[in-house]
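**Q** could you work out the structure for the sequence below:
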Amino acid sequence: MTIWELDFYSRPLLDDNDKKLWEILICETPTRIQQDPTTLFRYSEFCGNTDVNSITLKTAIEKAIATSGQSPTKIRFFRRQMNNMITKGCEDAGIPAAPSRRTYTLMTWITQREQEVYPQEANYDEKSAKSSSVQYPALNAVPLPDAVRGDKGDKWAIVSLEASAFSDFDEWDIAFGEPFPLNHLDPTTKIPGLLIFSPRAVPLAGWMSGLELGFLHLQKNPRSSLVLETGVSDSWIAADLPNAQTLKEAESFEAAKKAAAGIHFLAIQKNPDAEQFAGFWMLQE
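**A** This next block holds a predicted model:
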């Protein structure tokens, strides 16, 4: 399965008429733990503001497909304000579009270009240079659907593994999931994770596999819980924190996540004795 990540947005560069240049960026999502993202397919193309439309995007996607020699199964994008144009451009090119905060490789690439590429250009506009990070409005998280949860509720545990423990991840027995490379981390880095135990582990993991899993984070209002952010606008209560002890565990999870550059994981098993995972996703905030 090949997945691409895409951005279509203005950059801090000016054309001959002092109008902002726009850029299409496409990169391949790494799907194995040992891959180096910088060696995977990448495509970039500038265009003027009069060519910012779905036709230009469709043509660029077709060029990328021809250049790479492969057609992705879907294209992820994170900019909600470009939703209609990007969705139409992708679908006109015959590729499903997926609004997603799971565009980790793309965000790293954009940051690298903002720091190392655009400032070196003669037409760089320092006044308009700004971070490409997108702020998402805080939304009320909702419980996971009853249909995929156990009758007596699911249990959970906060755990951690050293980065080196993931070296053979591609050989683990996992029904649903998605990793990404950890090659850039010190092997001793502690990666925190939320492990959910559910009698309906496979249905729960299967349902989650249809979402675009972004990241987990601690939310204290209106009630303390670990919240799973998916797509670009959905929030789910992954674990309630009913007392001071569980809240302390979640705060430790947040601290460990910060120390690991935002990297963490979500895993699902039927019970603590299970030898396989119904689901396992590497995440990053």
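**Q** please make it C-alpha for all contacts and neighbour counts, starting now.
**A** Will do.
**Q** what about the strands in the stretch 51-200 of the chain?
**A** With DSSP state E, counting those that start in this stretch, the ranges of strands along the stretch 51-200 of the chain come out as 74-77, 97-99, 142-143, 155-162, 174-178, 190-197.
**Q** redo those as TSV? Include distance to residue 281 and mean neighbour count.
**A** Converted to TSV, the strands of the stretch 51-200 of the chain look like this (distance: least, Cα to Cα, whole Å; neighbours: other Cα atoms under 10 Å):
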stretch	distance to residue 281	mean neighbour count
strand 74-77	16	25
strand 97-99	17	22
strand 142-143	19	13
strand 155-162	14	16
strand 174-178	5	19
strand 190-197	10	24
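**Q** of these, which approaches residue 211 most closely?
**A** Taking Cα to Cα, strand 97-99 is the member of the strands of the stretch 51-200 of the chain nearest to residue 211, at 9.4 Å.
**Q** and the closest one, what does it pack onto?
**A** Secondary-structure packing of strand 97-99 (3 or more Cα pairs under 8 Å, 6 or more residues apart in numbering; DSSP states H and E): strand 74-77, helix 83-92.
**Q** so which of the ones you listed comes closest to residue 145?
**A** Smallest distance to residue 145 across those (Cα to Cα): 24.4 Å, for strand 74-77.
**Q** other SSEs contacting the closest one?
**A** strand 3-14, strand 97-99.
**Q** distance from the chain centre to it, please.
**A** Counting by Cα atoms, centre = their mean, to the nearest Å, strand 74-77 is centred 11 Å from the centre of its parent chain.
**Q** got it, and stretch 193-201?
**A** Counting by Cα atoms, centre = their mean, stretch 193-201 comes out at 21 Å from the chain centroid.
**Q** for stretch 138-145, same thing?
**A** 18 Å.
**Q** can you pull the contacts of residue 106?
**A** Going by Cα atoms under 8 Å, 6 or more residues apart in numbering, residue 106 touches 5-7, 26-27.
**Q** closest to residue 22 out of the strands of the stretch 51-200 of the chain?
**A** strand 74-77 (15.7 Å).
**Q** residues touching that closest one, excluding its own?
**A** Against strand 74-77 from outside (Cα under 8 Å, 6+ apart): 2-7, 86, 90, 95-103.
**Q** which ChimeraX command selects the buried ones in those residues?
**A** Command for ChimeraX that selects the buried part of the contacts of strand 74-77, burial taken from 16 or more other Cα atoms under 10 Å:
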select :4,5,6,7,86,90,95,96,97,98,99,100,101,102,103
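**Q** nearest residue to residue 231 other than its sequence neighbours?
**A** residue 100 (4.3 Å; Cα to Cα, 6 or more residues apart in numbering).
**Q** to compare against the first, here's another:
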Amino acid sequence: MATLSFNSTRIKSPSLQSHKPFSKSHFSTKPNNVPFLFPSKTHPQLHRFKPNSISESSVSVPEEAFDDAEEDDPTSELSYLDSETDPSSVTEWELDFCSRPILDIRGKKIWELVVCDSSLSLQYTKYFPNNVINSVTLKDAMETISEDLGVPLPEKVRFFRSQMQTIITKSCKELGIKPVPSKRCLSLLLWLEERYETIYMRHPGFQKGSKPLLALDNPFPMELPENLFGEKWAFVQLPFSAIREEISSLDERFVFGAGLDLDLLGIEVDDNTLIPGLAVASSRAKPLAGSLDEWIGSVFSRG
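**A** The predicted structure follows:
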């Protein structure tokens, strides 16, 4: 038996920046209001510490009060790195750079950059007006993430929106990063779904009745390329315990494909549960596996 429930505990809720110094290489939160979006009458203001205004001993304010104030502000931005995460271990980012169902004071759609890693140890969001959307803006923003959080630029950046491929690819290549169009951005997709409910719908500029942020693709049937034909095919099934052993090999040796973070999804599967699949026999198994992995990635990146 398998059960499914989204594990939302990994998603960081933005909290006010502490008035005590900290190391950027371990943890940073920078909730920022976006002044060009709304006039002061409709734009919630954050309560912040005012240095030297009162002594720390004269008043005690519960930290939860500031967390609640920040969580109530859907216009805030997030810059976060888990304090227990080694910055050098974050080698792949998942990135989305697209308009949101939110209008600014000019009646134009707001754009947002959302970046995370697969474990959600790194989380970053930033709003942009629609008249600065280009590869230079994205390149500068990626460099800012690296500098502010003290993490190196990633080796790879995964993204799932094909309409943004030109801008993202150009920005990545200028920084020496490999862009990877892929729907294997599970953490990012789940986070965006969560942000739609908790952030975008509560934003003062939210457009009611707007199209879904993550519309499902419905691609037309495609012929399988000849180089992916196997000599024999068979429908098979393996117990989950055997599948788990194969998944562990992704980290231990070079194989094609990618694993699925079941913990993030909150999925529990019994070891004896049979998992269906398709086995392909071929005298050129390794080239076929590589071509199949590349083909699936290119198909999933469309739409």
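**Q** relative to residue 213 of structure 1, how far out is the residue nearest to residue 231 of structure 1?
**A** 8 Å (Cα to Cα, to the nearest Å).
**Q** kindly report the same for residue 239 of structure 1.
**A** Plainly put, residue 239 of structure 1 is 15 Å away from residue 213 of structure 1 if you go by Cα to Cα.
**Q** quick revisit: now render the helices and strands packed on strand 74-77 of structure 1 as TSV, adding distance to residue 108 of structure 1.
**A** TSV is the format used below for these (distance: least, Cα to Cα, whole Å):
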stretch	distance to residue 108 of structure 1
strand 3-14	11
strand 97-99	18
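**Q** go through those and name the closest to residue 115 of structure 1.
**A** With Cα to Cα as the criterion, residue 115 of structure 1 lies closest to strand 3-14 of these, at 11.3 Å.
**Q** quick one: the closest one to structure 2 mean distance?
**A** Mean deviation of strand 3-14 of structure 1 relative to structure 2 after superposition (mean Cα distance after the TM-score superposition for structure 1): 1.4 Å.
**Q** matching residues in structure 2 for that strand?
**A** Under TM-score structural alignment, strand 3-14 of structure 1 corresponds to residues 92-103 of structure 2.
**Q** show me the residue at the heart of structure 2, geometrically.
**A** Centroid-nearest residue in structure 2, with Cα atoms, centre = their mean: residue 188, separated by 2.7 Å.
**Q** show me what it aligns to in structure 1.
**A** So, by TM-score structural alignment, residue 188 of structure 2 is matched to residue 106.
**Q** now residue 280 of structure 2
**A** Using TM-score structural alignment as the criterion, residue 280 of structure 2 maps onto residue 196 of structure 1.
**Q** wait, its match sits on residue 150?
**A** No - checked against Cα atoms under 8 Å, the pair residue 196 of structure 1 and residue 150 is beyond contact range at 11.1 Å.
**Q** so what sits against both of those two?
**A** With Cα under 8 Å, 6+ apart as the test, residue 196 of structure 1 and residue 150 reach no residue in common.
**Q** mind listing residues that contact the helix or strand hosting residue 236 of structure 1?
**A** Counting by DSSP states H and E, the element that carries residue 236 of structure 1 is strand 234-240. With Cα under 8 Å, 6+ apart as the test, strand 234-240 of structure 1 has contacts from 139-144, 156, 224-230.
**Q** ditto for stretch 17-30 of structure 1
**A** 2-15, 36-37, 40-49, 52, 57, 60, 64, 103, 105-106, 180-181.
**Q** now that stretch: buried residues?
**A** Under 16+ other Cα under 10 Å, the buried positions of stretch 17-30 of structure 1 are 20-30.
**Q** nearest to residue 162 of structure 1, of those?
**A** residue 30 (20.3 Å).
**Q** what sits against the closest residue to the match of residue 280 of structure 2 other than its chain neighbours?
**A** In space, and not counting its chain neighbours, residue 196 of structure 1 is closest to residue 156: 4.3 Å by Cα to Cα, 6+ apart. Counting by Cα under 8 Å, 6+ apart, residue 156 of structure 1 makes contact with 194-197, 239.
**Q** can you tell me how far residue 156 of structure 1 is from residue 68 of structure 1?
**A** Taken as Cα to Cα, the span from residue 156 of structure 1 to residue 68 of structure 1 is 42 Å.
**Q** do the same with residue 257 of structure 1
**A** As judged by Cα to Cα, residue 257 of structure 1 and residue 68 of structure 1 stand 35 Å apart.
**Q** give me the more crowded residue out of the two.
**A** Ranked by neighbour count (other Cα atoms under 10 Å), residue 257 of structure 1 and residue 68 place residue 257 first, with 23 against 15.
**Q** any idea what that one aligns with in structure 2?
**A** When structure 2 is aligned by TM-score structural alignment, no residue sits opposite residue 257 of structure 1.
**Q** one step back: which residue in structure 2 lines up with the residue nearest to residue 196 of structure 1?
**A** So, by TM-score structural alignment, residue 156 of structure 1 is matched to residue 234.
**Q** circling back: buried subset of the contacts of stretch 17-30 of structure 1 as a PyMOL selection?
**A** To isolate the buried members of the contacts of stretch 17-30 of structure 1 in PyMOL, using 16+ other Cα under 10 Å:
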select buried, resi 4+5+6+7+8+9+10+11+12+13+14+37+41+42+43+46+47+48+52+57+60+64+103+105+106+180+181
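**Q** what lines up with residue 124 of structure 2 in structure 1?
**A** Matched to structure 1 by TM-score structural alignment, residue 124 of structure 2 sits across from residue 43.
**Q** and its match, helix, strand or coil?
**A** Secondary structure, DSSP: H, G, I helix; E, B strand; the rest coil: residue 43 of structure 1 is strand.
**Q** I'd say it and residue 66 touch.
**A** No - when contacts are counted by Cα under 8 Å, residue 43 of structure 1 is not listed as touching residue 66 (11.1 Å).
**Q** joint contacts of the two?
**A** With Cα under 8 Å, 6+ apart, residue 43 of structure 1 and residue 66 have no common neighbours.
**Q** ranges for the helices of the stretch 1-150 of structure 1?
**A** For the stretch 1-150 of structure 1, the helices defined by DSSP state H, counting those that start in this stretch cover 54-68, 83-92, 104-116.
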